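Asks: Got a predicted model here, sequence first, then my questions.
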Amino acid sequence: MIVRHMKDIIGSDREVETDEFISRRIILKEDGMGFSFHETIIKAGTDMFIWYANHLESVYCISGKGEIEVIGGETYTIEPGMLYGLDGHEKHYLRAEEELRLMCVFNPPLTGREVHDENGTYPLLD
């Protein structure tokens, strides 16, 4: 059984921070669960292009307000209690009107050090 506390993840190598977000990687590939699980804080004012060409992602909003604009599709308001699943590798813009606190699941699981490349993609790492 795996038991983790956020206080132990903050400031560790399982926390990745960029200008746009803070990703706290709670469950990773090395944990052998078949997915990874993250708390992600999207900073207020962020407008990011993302394309998970190599991963599927589900996102559940805990707090804040923003939107996801699917390129060639609809725009959805993100607010507490809303979940979206990127089951088709959708290219999208993620915008945070207020700081967003999101819980995210990735398949295949992340290793823990990924950051978005120039295409808004996480590479597949071993």
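Replies: Alright, I've got the coordinates.

Asks: going forward, measure contacts and count neighbours with C-alpha atoms only.
Replies: Noted.

Asks: quick one, what contacts H92?
Replies: 49-51, 68-71 (CA atoms under 8 Å, 6 or more residues apart in numbering).

Asks: And here is the other one:
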Amino acid sequence: MIVRDLESARLGDRLVNSNGWDSTRLLLAGDEMGFSFHITRIHAGTSHEFHYKHHFESVYCISGEGQIEELDTGKVHQIRPGVMYALDQHDRHRLSATSEMVMACCFNPPVTGQEVHREDGSYAPIAENA
């Protein structure tokens, strides 16, 4: 059984900080669960473009408000507590926060915790991070 405390994890190397967001990686590839699980905070007033070409991601909004834009279609979806979205087509998207958003995220394949977003908004394929 794996038991981790969010606040304790934020004090160590499981907290990944970036420009306008941070993510606490509660489960990683090394935990051998087949997915990774993160609690991510998107800072108020920020906007971020992502394109997970090599990963699927599902996201559930715990708190805060914002929107996600499908960059290939221009379609915009409002995000608020209780809303989930899944990037089932490796969707290129822009996530914008009106207020600080706290999101629960799952990645498949799992991330290792060492990934850095590349210029195109993606993480490298899992084989490159092994």
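Replies: That came in fine, so what should we check first? In this text, all values refer to a predicted model and were calculated from it rather than measured experimentally.

Asks: What would you report as the TM-score here?
Replies: Overlay of the two chains. TM-score (TM-score structural alignment, normalised by the length of structure 1): 0.97; 126 aligned residues with a CA RMSD of 0.8 Å.

Asks: coming back round to it: now neighbour count too, for the contacts of H92 of structure 1, in a markdown table please.
Replies: Output for the contacts of H92 of structure 1, formatted as a markdown table (neighbours: other CA atoms under 10 Å):
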| residue | neighbour count |
| --- | --- |
| F49 | 19 |
| I50 | 20 |
| W51 | 19 |
| I68 | 19 |
| E69 | 17 |
| V70 | 17 |
| I71 | 12 |
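
Asks: Strands - which of these land there?
Replies: Taking DSSP state E as the definition of strands, the contacts of H92 of structure 1 contribute 49-51, 68-70.

Asks: mind listing the strands in structure 1 by residue range?
Replies: In structure 1, the strands defined using DSSP E lie at 15-17, 21-27, 36-42, 47-51, 56-63, 66-70, 75-78, 83-86, 91-96, 100-107.

Asks: Please identify which of these is closest to T121 of structure 1.
Replies: strand 47-51 (5.1 Å; CA to CA).

Asks: by contact count, what packs against that closest one?
Replies: strand 91-96 (3 or more CA pairs under 8 Å, 6 or more residues apart in numbering; DSSP states H and E).

Asks: The strand it packs on vs structure 2, mean deviation?
Replies: Taken over the aligned residues, the distance from strand 91-96 of structure 1 to structure 2 averages 0.5 Å (mean CA distance after the TM-score superposition for structure 1).

Asks: That strand to strand 66-70, inter-axis angle?
Replies: 170 degrees (axes from the mean of the first three to the mean of the last three CA atoms, to 10 degrees).

Asks: Let me know the distance separating the closest residue to G30 of structure 2 other than its chain neighbours from D31 of structure 2.
Replies: Spatial nearest neighbour of G30 of structure 2, excluding adjacent residues (CA to CA, 6 or more residues apart in numbering): T112 at 6.7 Å. Separation of T112 of structure 2 from D31 of structure 2 (CA to CA, to the nearest Å): 9 Å.
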